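Chemist: Below are the sequence and a predicted model; questions follow.
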Amino acid sequence: MALTRDFKETVKERAARDPAFAKAMLDEAATAFLNGEASVARLILRDLVNASVGFEDLAAETQRPSKSLHRMLSENGNPSMDNLAAIFVALRRRLGVVIEAHAVELA
């Protein structure tokens, strides 16, 4: 019998115990979204929600149904900008961070 752990469980546990890792996940999700990788951003956000706030608490904070949030942050989800903004705001508050975007010129 293999003694491996599920990757998602490992990420969830690390984000739950390591605030810097959770903040890095939020940063990576925002960066992916701004770089046009919406599907990657959704999956990172889903893992971060599972590790930090949880979907039930996120539903209460965003005033959106938990099932809808699950669908929005699925691989094929399609959240509106309003819903995505609400998710980022809730996670930002929970993690105590400010998100700033900086433009970088490509060489």
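Modeler: That came through, no problem.

Chemist: going forward, measure contacts between C-alpha atoms and count neighbours the same way
Modeler: Will do.

Chemist: what's the nearest residue to Lys23 if we skip its chain neighbours?
Modeler: Here the nearest residue to Lys23 in space, its sequence neighbours aside, is Leu95; by Cα to Cα, 6 or more residues apart in numbering that works out to 6.6 Å.

Chemist: Included below, for side-by-side comparison, is a second structure:
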Amino acid sequence: MALTKDFRERIKSRADADPDFRRALIVEAIESMLEGDVDIGKSLLRDYVNATVGFPALAEGLGGDRDPKSLMRMLSDRGNPRMQNFFEIVKFCQQHEGITLQLSPTAVQTPPQHGMA
């Protein structure tokens, strides 16, 4: 789904003004990936990069040997980044925000078994 210029500008404006919003984009991207919604996770991470550092600075931050357009394709609707590349991007975004994400296990709610004794 192509985003309108107005929508991208709104994301950028909100990200510029609201550090909690920027962090939430990263958190939601990871949570989406962990829940199996890869496309949403990539989209949110792409929104974060576009609204903050941009893909040229991301490429430079990853060592300068990456093409910004290649990174854009990785996070596109049809992109399929290797896990190593994806987590390098996530690590860079965390460092840029000055945060570290940690997993916390939660108990899975199992539905009650009806009619079984």
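Modeler: On my side now, so go ahead. Since we're looking at a predicted model, the values are computed, not measured.

Chemist: before we move on, the earlier item: after alignment, which residue of the second structure pairs with the residue nearest to Lys23 of the first structure?
Modeler: In the second structure, the residue paired with Leu95 of the first structure according to TM-score structural alignment is Glu97.

Chemist: now do Val104 of the first structure
Modeler: With TM-score structural alignment as the criterion, Val104 of the first structure matches Thr106.

Chemist: So the residue nearest to Lys23 of the first structure is in contact with Phe21, correct?
Modeler: No: look at Leu95 of the first structure against Phe21 with Cα atoms under 8 Å: they stay out of range, at 10.5 Å.

Chemist: hmm, back to that, how many residues are close by the match of Leu95 of the first structure?
Modeler: For Glu97 of the second structure, the count of nearby residues is 15 (other Cα atoms under 10 Å).

Chemist: Okay, helices next: where are they in the first structure?
Modeler: With DSSP state H as the definition, the first structure shows helices at residue ranges 7-17, 19-34, 38-51, 55-62, 66-72, 81-95.
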